[in-house]
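Asks: just coords:
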């Protein structure tokens, strides 16, 4: 089986928000699109990512025309992966950084997609093997010649365990 790559499961129809958009407009856009977050662009360049929870906490932020702006509440740290990266690398990034979306960019930094936990779940539901070709997993696996030792059968295991 082949290694599942980000390009195989990413969302390519990415909705973006301009950095100078009002928080009210951003909430409306996310709601209309049925998404929970989006990359934020300034002159075509990714400058951040904003989520519904960022927008919900927009009280007391810098305002333009008496409206809070997206660029004052967005996360300026952008976690990105490449289309050719193994899916498990992206999953590990999302878990390690506790993020719900990874921006997919080309080597030149152009936005080509987004990867979310829902994309990964969809792939799993369709029967894709997310860990195929996951060399980090293979390196961690232990191979035992004695299956009884590998699973811990025997009385000594039960008597030493505590809860």
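Replies: Looks like it arrived, so ask away. Note that the structure is a prediction, hence the values are computed from the model and not measured.
Asks: C-alpha only now, for contacts and for neighbours.
Replies: Will do.
Asks: distance check, the most centrally placed residue in the chain against residue 118.
Replies: The centroid of the chain falls nearest to residue 101 when counting by Cα atoms, centre = their mean (3.1 Å). As judged by Cα to Cα, to the nearest Å, residue 101 and residue 118 stand 9 Å apart.
Asks: okay, now the one to match up with it:
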């Protein structure tokens, strides 16, 4: 079993010049949290809910307060949103998605093994939730963590592993 066996082939994409507001509206209507960004058939990036949330985060209004005295007590840090103006979503609605997307995302080929996919999607340092699948430069699919789990389950069931229910 490889990437081609677990990927979703019908991939919804956005273009680099699509507006942030438009992409936010599309995300509200789907059951996933990001899109590959494709320009003239070539993958140029990935945009996620996290990228869009970061766009509207007002860092200078947040006060971080450490609580606890190490090493006796673990230090916890709490964030308090200080009073201030509301976030103006309209201020970024017309921005192109290319201004917030992640460029040069990690990708895999259709023949990538499940072990290779697992190494990428389970790596906490990379924190990747989706892997675009390429055939050369062409986007042919996408694999999410959920796709990989379903594939591992099918492989386990096919092998007749005990406890596979």
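Replies: Received the coordinates, thanks. Just so we're clear, the structure is a prediction, and the values are computed from it rather than from any experiment.
Asks: contacting residues for the residue nearest to the centre of structure 1?
Replies: 37, 94, 114, 115, 116, 117 (Cα atoms under 8 Å, 6 or more residues apart in numbering).
Asks: ok, which stretches of structure 2 are helices?
Replies: Here structure 2 has its helices, by DSSP state H, at 3-6, 20-28, 49-56, 90-93, 114-121, 145-159.
Asks: those helices: which one's closest to residue 40 of structure 2?
Replies: Of all these, it is helix 20-28 that lies closest to residue 40 of structure 2, at 18.0 Å by Cα to Cα.
Asks: read off where the closest one ends up in structure 1.
Replies: Mapping helix 20-28 of structure 2 onto structure 1 (TM-score structural alignment) gives residues 23-31.
Asks: other residues contacting the matching stretch?
Replies: Applying Cα under 8 Å, 6+ apart, the contact partners of stretch 23-31 of structure 1 are 17, 36, 37, 38, 52, 55, 58, 67, 68, 69, 70.
Asks: if we use 7 Å, what do you get?
Replies: 17, 36, 37, 52, 55, 68, 69, 70 (Cα atoms under 7 Å, 6 or more residues apart in numbering).
Asks: quick one on the thing from earlier: map the residue nearest to the centre of structure 1 onto structure 2.
Replies: Mapped onto structure 2 by TM-score structural alignment, residue 101 of structure 1 lines up with residue 130.
Asks: from residue 141 of structure 2, how far off is its match?
Replies: 10 Å.
Asks: repeat for residue 107 of structure 2
Replies: For residue 107 of structure 2, the distance to residue 141 of structure 2 - Cα to Cα - is 10 Å.
Asks: just residue 96 of structure 2 next, same as before
Replies: 24 Å.
Asks: who's more crowded, those two?
Replies: residue 141 (23 against 18; other Cα atoms under 10 Å).
Asks: distance between stretch 114-131 of structure 1 and the chain's centre?
Replies: Distance, stretch centre to chain centre, for stretch 114-131 of structure 1: 11 Å (Cα atoms, centre = their mean, to the nearest Å).
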